[in-house]
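**Student:** can you look at this prediction? I've put the sequence above it.
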Amino acid sequence: MRHTHLAGALALAAMSAMAAGAAAQETVVRIGHSGPLSGAQAFSGKDNENGARLAVEELNAKPVTIGGKKLRFELVSEDDQGDPKAGVNVAQKLADGGVRYVVGPYNSGVAIPASRVYANAGVVVASVASNPKLTQQGYKNLFRVNASDTQLGSRMALYAAKELKIKTVAVIDDRTAFGQGLAEEFKRAARAAGMTVAGHEYTTDKAVDFTSILTKLRPKNVEAIFFGGYAPQGGPMARQIRQLGIKAKLLGGDTICTAEMGKLGGDAVGANVLCSQGGALLDKAASGPGFKAKFKKRFNAEPDVYAASYYDAVHLFAQAMQQTSSVEPAKVGAAISAGSYQGVAGTYAFDAKGDMKASPVTIYTFKGGQPSALTSY
């Protein structure tokens, strides 16, 4: 009887040794994701997370090896609720947990304060948050993988002036770091392009009723209203513009360039709504259709605004790890700063601040509730 126990124990020991050997041949790289996974913007947070998840799964299937060891990527996704305080807590949690690579935060208001925590912990961050202040803080290893508000707001203004021949506009912003920054950039570029800014009103990113500010703008007879804010407000705003009989077009940035805008705004969201989004057209990008097909197959949904950018960001990290034969954040960050990565949504090459050297902007309108690209501008 004792012999069988011994044989069993030996077999177990051998299996443990094999498992330990396999583990020794593997380096785990945890990729953090911080985004709004609950609340009104959860659709964006989940879409972004799915983009990162698809990349992680692909890298693990490849697999990637460094120094004879296989890298096993793990996605650690946290809900920052689109809230600055929660976002700083998430950053601290990820940093304390040893996560050294992060995609997100999505919201500028979250990314700006959270970036200090990440910088202090030596974390490499790739964010789509577009407020120019994010990269003006001087943090190393912080990369904006998207156009900034300067590009999104100013290109929308140029398109409105040159292509739509709009002369008078009004501006509404939601007072978030993102909305305010975007609205100011639009206003500056609109005036430079010869447009009159006839009014600037303020709301919040929790509001649903915009009748009082729209009623204030109505007698100004503006041809367009630019909204610095997100789709959960943009959709109802489009409905209320129509209900009040205001003929103005509704313009905005990337955060209203989403199917959610059509869902919330119904038939009040059509050719009357225009928005600017960073990146070239996915359909026109060489690997765009392939990415869309993979994403659809895996998640049974179309990728929304930034899924491709998050997917690219994870691959950007992995390419730099291979180039440096290291998972050390300082080495990997330096390689990203100095190098270039050809992704689905664009070519990622960064200036000294961590902004993309070239980020095309695409102007969209809506057809059948879905964003429909007009032109890259």
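**Tutor:** Perfect, I can see it now.
**Student:** every contact and neighbour count from this point should use C-alpha atoms.
**Tutor:** OK.
**Student:** L374 belongs to a strand?
**Tutor:** Yes: counting by DSSP: H, G, I helix; E, B strand; the rest coil, L374 is located in a strand.
**Student:** which residues are contacting stretch 180-197?
**Tutor:** Here stretch 180-197 makes contact (C-alpha atoms under 8 Å, 6 or more residues apart in numbering) with 131-132, 149-150, 152-154, 156-158, 161, 166-174, 226-229, 253.
**Student:** just those residues: which are in helices?
**Tutor:** 149-150, 152-154, 156-158, 161 (DSSP state H).
**Student:** how about a markdown table for the residues you listed, with distance to V332 and neighbour count added?
**Tutor:** Conversion of those to a markdown table gives the following (distance: C-alpha to C-alpha, whole Å; neighbours: other C-alpha atoms under 10 Å):
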| residue | distance to V332 | neighbour count |
| --- | --- | --- |
| D149 | 27 | 28 |
| T150 | 28 | 19 |
| L152 | 29 | 29 |
| G153 | 32 | 31 |
| S154 | 33 | 24 |
| M156 | 35 | 27 |
| A157 | 37 | 30 |
| L158 | 37 | 21 |
| A161 | 42 | 20 |
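**Student:** show me where the protein has its helices.
**Tutor:** Going by DSSP H, the chain shows helices at 2-24, 42-61, 84-96, 108-120, 133-136, 149-162, 177-192, 211-217, 231-243, 259-265, 288-299, 307-324, 329-338.
**Student:** just send those helices back as CSV, with distance to K249 too.
**Tutor:** Putting these into CSV (distance: least, C-alpha to C-alpha, whole Å) gives the following:
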stretch, distance to K249
helix 2-24, 58
helix 42-61, 24
helix 84-96, 32
helix 108-120, 26
helix 133-136, 29
helix 149-162, 10
helix 177-192, 15
helix 211-217, 13
helix 231-243, 9
helix 259-265, 14
helix 288-299, 30
helix 307-324, 28
helix 329-338, 40
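**Student:** compare those and report which one is nearest to G368.
**Tutor:** Across those, the minimum distance to G368, taken as C-alpha to C-alpha, is reached by helix 259-265, at 7.8 Å.
**Student:** for that closest one, enumerate the helices and strands it packs against.
**Tutor:** Here helix 259-265 touches helix 231-243, strand 370-376, going by 3 or more C-alpha pairs under 8 Å, 6 or more residues apart in numbering; DSSP states H and E.
**Student:** check it against this one:
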Amino acid sequence: MPHFLYRTTLASAVLLACAGTALAQEQVVKIGHSGPLSGPNTFAGRDNDNGVRLAVEELNARKIKVGGKTLKFEVVSEDDQCDAKTGVAVAQKFVDTGVRYVMGPYCSGVTIPASRVYDNGGTLVSTVGTNPKITQAGYKNLFRIVASDVQAGANMATYAAKDLKAKKVAVIDDRTAFGQGLADEFAREAQKLGLAVVGREFTTDKATDFMAILTNIKAKQPDAIFYGGYAPQAAPMARQIKQLGINAKLLGGDTLCSPEMPKLGGDAVDGAVYCAYAGMLVDGDAGAKTFQDKFKQRYGQAPDVYGPFYYDQVMNLGQAMEKAGSTDPNKVGAWLHQHPYKGVMGEYAYDDKGNRVKAPVVVMTFEGGKAKPLASY
């Protein structure tokens, strides 16, 4: 062999050996994200994805070691379109490709069927799906990282009765697992508190014209209208409530706390929309405010409703792997059940079914196009 070829071959071998050693000292941990990256809820899916990615960047900078290897976190994001069939296909793809940690799904109607696939595949799931059925299935490695419909719906009913002094309420839902579940909980608690539910109407999560059902409701003269659904429908609904001259507040869950509401609803939103945000007050907490500034610097905009929760839970997972000394979802899941974590959005502690215990809920309205906190529960 010519001398220069020998030296080239030797140099290549050394480089390969070094690369092999580096890889041997590193362990890749894939963090999947399942959410709506297209369609009317794209803004929420992108925000959630940003929360995941920001946490992964920070975890990689920390160079966490488990079993002598440095963990390298990688984000794998898939568009489930808030569609059950698509979400199940995404779940199967994640399971088949060795993704053992998934953030999402965003929509309860996707989470309910997809969680069975994840459980069968040994994947740990952290969802913001709020329908109570999600955690009733008994999957040991499924965690709800926000308040459930039971908490949000009940607190909104309490606020309507005690603070808004409402006597009569109408209820609309979009027939999704999220919207219907939330509306059911609100109606149930409202009746317990002595409020009269004077109308129950239904729409879809694709609708934009609510004039017919709002005209029916107007005749019943409710003090408040509760909507179980998402911001892309709630915003035009608020405009049409104003257009029809209905003297009633529009109430809803945390999806109505989105910055998209004033963007889409304009002046029909200010002082007229009230929402139950499953989080804590950002401006009243130094850590949360720091996170918000960091997020804005990284992505050029403030976080939406759920981005901070996704960030918190990914950071929680990283710490759990380090403390448990394992990347095995069963061991990490056991750690999450046994040890609370203090994040941007408060303390994360879970009951035996994976519900977040003592999840904070803040009732908010809008003033000058910005969310304004009114009461916390």
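**Tutor:** Everything's here; your move. Keep in mind that this is a model prediction, so the values were computed, not measured.
**Student:** in structure 2, which residue is closest to the centre?
**Tutor:** Residue closest to the mean C-alpha point of structure 2, counted by C-alpha atoms, centre = their mean, is V128 at 3.6 Å.
**Student:** give the contact list for that residue.
**Tutor:** 104-108, 144-146, 306.
**Student:** now with 10 Å, please.
**Tutor:** With contact set as C-alpha atoms under 10 Å, 6 or more residues apart in numbering, V128 of structure 2 has these partners: 48, 103-108, 111, 143-148, 278, 306, 309-310.
**Student:** for R30 of structure 1, same thing?
**Tutor:** 56, 71-76, 94, 97-102.
**Student:** ok, A271 of structure 1 next?
**Tutor:** Here A271 of structure 1 is in contact with 249-250, 364-368, 371-372 (criterion: C-alpha under 10 Å, 6+ apart).
**Student:** let's go with 7 Å and repeat that
**Tutor:** 365-366 (C-alpha atoms under 7 Å, 6 or more residues apart in numbering).
**Student:** can you tell me how far it is from F366 of structure 1?
**Tutor:** Separation of A271 of structure 1 from F366 of structure 1 (C-alpha to C-alpha, to the nearest Å): 6 Å.
**Student:** K263 of structure 1 now?
**Tutor:** For K263 of structure 1, the distance to F366 of structure 1 - C-alpha to C-alpha - is 11 Å.
**Student:** and the two? which has more neighbours close in?
**Tutor:** Using other C-alpha atoms under 10 Å as the criterion, K263 of structure 1 and F366 rank with F366 on top: 23 against 17.
**Student:** ok, the closest residue in space to the more buried one that isn't next to it in sequence - contacts?
**Tutor:** Distances taken as C-alpha to C-alpha, 6 or more residues apart in numbering put G270 closest to F366 of structure 1, at 4.6 Å, once the chain neighbours are dropped. G270 of structure 1 makes contact with 365-367, 369 under the criterion C-alpha under 7 Å, 6+ apart.
**Student:** buried members of those into PyMOL, please.
**Tutor:** Of the contacts of G270 of structure 1, the buried ones can be selected in PyMOL as follows, counting by 16 or more other C-alpha atoms under 10 Å:
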select buried, resi 365+366+369
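**Student:** give me the aligned partner of Q323 of structure 1 over in structure 2.
**Tutor:** Structural correspondence for Q323 of structure 1 with respect to structure 2 (TM-score structural alignment): K323.
**Student:** tell me how many other residues crowd its match.
**Tutor:** 13.
**Student:** where's the residue nearest to F366 of structure 1 relative to M237 of structure 1, distance?
**Tutor:** Distance check for G270 of structure 1 against M237 of structure 1: by C-alpha to C-alpha, it reads 13 Å.
**Student:** and of the helices of structure 1, who's closest to G35 of structure 1?
**Tutor:** Closest approach to G35 of structure 1 among those is made by helix 42-61 (5.0 Å; C-alpha to C-alpha).
**Student:** that closest one: average distance to aligned residues in structure 2?
**Tutor:** Superposing on structure 2 and averaging over aligned pairs (mean C-alpha distance after the TM-score superposition for structure 1), helix 42-61 of structure 1 comes out at 0.3 Å.
**Student:** any idea of the angle that helix forms with helix 288-299?
**Tutor:** 100 degrees (axes from the mean of the first three to the mean of the last three C-alpha atoms, to 10 degrees).
**Student:** elements contacting helix 42-61 of structure 1?
**Tutor:** Secondary-structure packing of helix 42-61 of structure 1 (3 or more C-alpha pairs under 7 Å, 6 or more residues apart in numbering; DSSP states H and E): strand 69-79, helix 307-324.
**Student:** pull out the buried positions in it.
**Tutor:** Buried residues in helix 42-61 of structure 1 (16+ other C-alpha under 10 Å): 42-56, 59.
**Student:** let me know the closest of these to K206 of structure 1.
**Tutor:** For those, the nearest to K206 of structure 1 is A42 (13.8 Å; C-alpha to C-alpha).
**Student:** who's in contact with the nearest residue to the closest one once chain neighbours are set aside?
**Tutor:** Leaving aside its sequence neighbours, A42 of structure 1 sits nearest to P36 (C-alpha to C-alpha, 6+ apart; 5.2 Å). Applying C-alpha under 7 Å, 6+ apart, we find P36 of structure 1 in contact with 42, 45, 79-82.
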